[in-house]
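1. Build me a model from this:
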Amino acid sequence: MCVITALTAQNTLGVSAVQAIDGEFVLAQLNAISADVQIDAIKIGMLANEEIIRAVNGWLDTVDAPVVLDPVMVATSGDRLLEDEAVLDSLLDRASVITPNLLELASLLREPAAADWPQVLDQARRLAAKHDALVLAKGGHLAGDLCPDALVSAQGVLAEFSNQRHHTKNTHGTGCTLSSALATIYASGGDWASALEQAKAYLFRAIGAADELNVGRGHGPVNHFAHFFSEADPMDQWWQQIHELRGSIDNLEFIAQLADGTLDPADFEYYLAQDALYLQRYAQVLAEASALAPDLDAQRFWAGSAREILEGELQLHRSYLAEGTANPSAITLNYVNHLAASKRSYAELIAAILPCYWLYQDIGKRLASANHPEHPYKQWLVTYASEEFDLATERAINMVRVAWKQADVDLRERMRLAFVRSSEHEVAFFDQARRNRVEFSTA
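-> Now for the predicted structure:
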């Protein structure tokens, strides 16, 4: 059930006007609901002025239910949504849980915003003590790849949950969604920590699917119905489709000997020489993906990946290689030619690029377990088992997923084939050092 306290004129670019509802009419809405329906939890969001707050305060005297108060004072866009913050104090004392964002938390304490997570937790603890309530500390506005949230009492942290950050601009409604989900789930379960864990998981899915909606030119909404109308994830299907191929990689002599450190340095150097030649062309392909990308976030990601290869990965390869030059093998040329042939569309191209992230991450994670300080190829193994490479792979997978969902049937099939063909090329690429040794010995 919902009671409207204010009308807003807004879009994905911001709020242009706010029209508060008359306090008496807000109270009439509240009384109509509570006279008829049992209320198990209350979530309070935007209250534009003191008149409305007095109306809500008076109504709360007539009901008995836990209150989740989202003190909506400043929108993510920076727009102010409350005339006078001080009038909220009387309502804060009634709350079971208070859910401010970073700026609102600082504003309620009349102090500067926290700069890091420990400061957020400290501010949340002091706000909890001030109003004898739990406070949901939120780290989404902090820098970093993780988004922590914690339920905090006057005594300290009761529960803390963290997710990887979704790299999307479409986060409109995250605070409202989380507080509403928290109240709803608590009403059915009666445990705040469990309710937060489930609410955060729901919001994580909603943000992850936000790009599928493609709404507006600014900060679009999260996808509240991602869980209800989700189809089978094409990325899971693609990964299963190359299951046997992935198994064949583990059986390659090159991979087995790389894992246990017995790989002949000449074989490793041959592989690296071919990989260095491949990476030079691959960096160009990533730059081309950046040029074709439909939005700034994707453009920056692919361009940044190209730069990292030229400035980082190629330098690592050269640190292993002896002086000299090598010519690209037929296998290397076939792979780069396949990538070049996939440039008919952005979606097809990034599907062809994906195995160079996903398969290397998968192999790197498994080879990392064989890593030890004396391993001759330790530096190379660490690169593909790092948290940074995990995050880059996750972003690449999600970009391909989003492109697939926006594609027609014909383009989806071309994407799938491009992904499978690149995966097949990866197997041949790993095996080429052995083939070269056999051919050389025969010759």
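2. rest of the way, CA atoms for contacts and neighbours
-> Fine.
3. Name the residues of the longest helix along the chain that come out as buried.
-> The helix that spans the most residues within the chain, counting by DSSP state H, is helix 409-442. The neighbour-count check on helix 409-442 (16 or more other CA atoms under 10 Å) flags 411-412, 414-434 as buried.
4. With stretch 398-407 instead?
-> For stretch 398-407, the neighbour count (16+ other CA under 10 Å) marks N398, M399, V400, R401, V402, A403, W404 as buried.
5. so is the residue lying closest to the second one once chain neighbours are set aside in a helix, a strand, or just coil?
-> Residue nearest to M399 in three dimensions, not counting chain neighbours: A298, with 7.6 Å by CA to CA, 6 or more residues apart in numbering. In three-state terms, and counting by DSSP: H, G, I helix; E, B strand; the rest coil, A298 is helix.
6. ranges for the strands of the stretch 201-350 of the chain?
-> With DSSP state E, counting those that start in this stretch as the criterion, the stretch 201-350 of the chain has no strands.
7. here's the other one to compare against:
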Amino acid sequence: MTTETTEHLQPAGEHTARMWEQTADIRARIEQLPFLTQLADGTLDPEKFAYYIGQDTHYLDDYQRAMLLIAARAPIAEEMRFWAKSAVGAIAEEKEMHKALSTDRTLQQFDLTNVQKALPTFAYGSYLVASAATDPYPVAATSVLPCYWIFADAGRRLAAAAVVKESGADHPYATWAHAYGDEGFQSITGQAIAIVERALTDATAAERDDAMEAFRRATRLEELFWEAPMGGEDIRRVV
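-> You can find the predicted model right below:
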């Protein structure tokens, strides 16, 4: 098993450093969300996790669409290949993990096949697709970065907190926690950060400002997405 640490993935330059700093308040709240803290210590209600997995399946469909749109607009082949590979490969791996989780003893009591998309999921996915389709490339690429970076940051901390045996048998959410703490996902996230840094270096001042706002908006949507499983019917309401 890969050894994880709680060290943050570092910014790739001044622009990504600025957006990381400017979302410190949201990220501090995310670290304290009951969904994540209970997920880390293994006490999370299985129904809450099942709800999250169902919503994440919907979200991944939108995220994949967004990355394919960004790939088509990438200015250089290297970046086009990164976004396309992430859309096809990384998302496919995550969906396979969802499939495996659906047969896990913790979740098999829940039907994850007909989950309706809730409002926070709709808002987040729709925003990313819209940004990918209509915003300048530096802004669009920045809008999808929080899903990499915030997930990788949370995953690294979760994996460190989830003290498990090699089999993970003594922690109900070990598979999920370690998937996001894995060095492979951390490496992909580092590449995404570097691509966004390069895009913002070449961007106009107005595009950089819009990108900073996009990063903060998407980070806030990440927070809402992780709040939803612990909420009542109001926040879980379907579209």
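8. okay if I get the buried residues of stretch 398-407 of structure 1 as TSV plus distance to V336 of structure 1?
-> Below are these laid out as TSV (distance: CA to CA, whole Å):
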residue	distance to V336 of structure 1
N398	23
M399	21
V400	19
R401	23
V402	25
A403	22
W404	23
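9. Inside helices: which ones of those?
-> N398, M399, V400, R401, V402, A403, W404.
10. so what corresponds to I30 of structure 2 in structure 1?
-> Under the alignment (TM-score structural alignment), I30 of structure 2 maps onto I249 of structure 1.
11. hang on, its match packs against A256?
-> No - the criterion here is CA atoms under 8 Å, and I249 of structure 1 misses it with A256 at 9.0 Å.
12. These two: which is more packed in?
-> Taking neighbours as other CA atoms under 10 Å, I249 of structure 1 and A256 compare with I249 leading, 20 against 15.
13. Let me see the contact set for that one.
-> I249 of structure 1 makes contact with I255, V427, F430, according to CA atoms under 8 Å, 6 or more residues apart in numbering.
14. residues near the aligned residue in structure 1 for V88 of structure 2, how many?
-> Correspondence of V88 of structure 2 to structure 1, assessed by TM-score structural alignment: R307. Neighbour count of R307 of structure 1, defined by other CA under 10 Å: 16.
15. Nearest residue to R307 of structure 1 in space, ignoring adjacent ones along the chain?
-> Excluding its sequence neighbours, the residue lying closest to R307 of structure 1 (CA to CA, 6+ apart) is A283, at 7.4 Å.
16. Quick one: map the one you found onto structure 2.
-> Aligned by TM-score structural alignment, A283 of structure 1 pairs with Q64 of structure 2.
17. Contacts only, for that match.
-> A87, V88, I91.
18. pretty sure the last one is in contact with L60, am I right?
-> Yes - taking contacts as CA under 8 Å, I91 of structure 2 lies within contact range of L60: 6.9 Å.
19. so where does the residue sitting nearest the centre point of structure 2 fall, helix or strand?
-> Closest residue to the average C-alpha location of structure 2: C147 at 3.0 Å, with CA atoms, centre = their mean. Using DSSP states H and E, C147 of structure 2 sits within helix 137-161.
20. can you name the residues of structure 1 that that helix overlays?
-> Using TM-score structural alignment, the residues of structure 1 aligned to helix 137-161 of structure 2 are 346-370.
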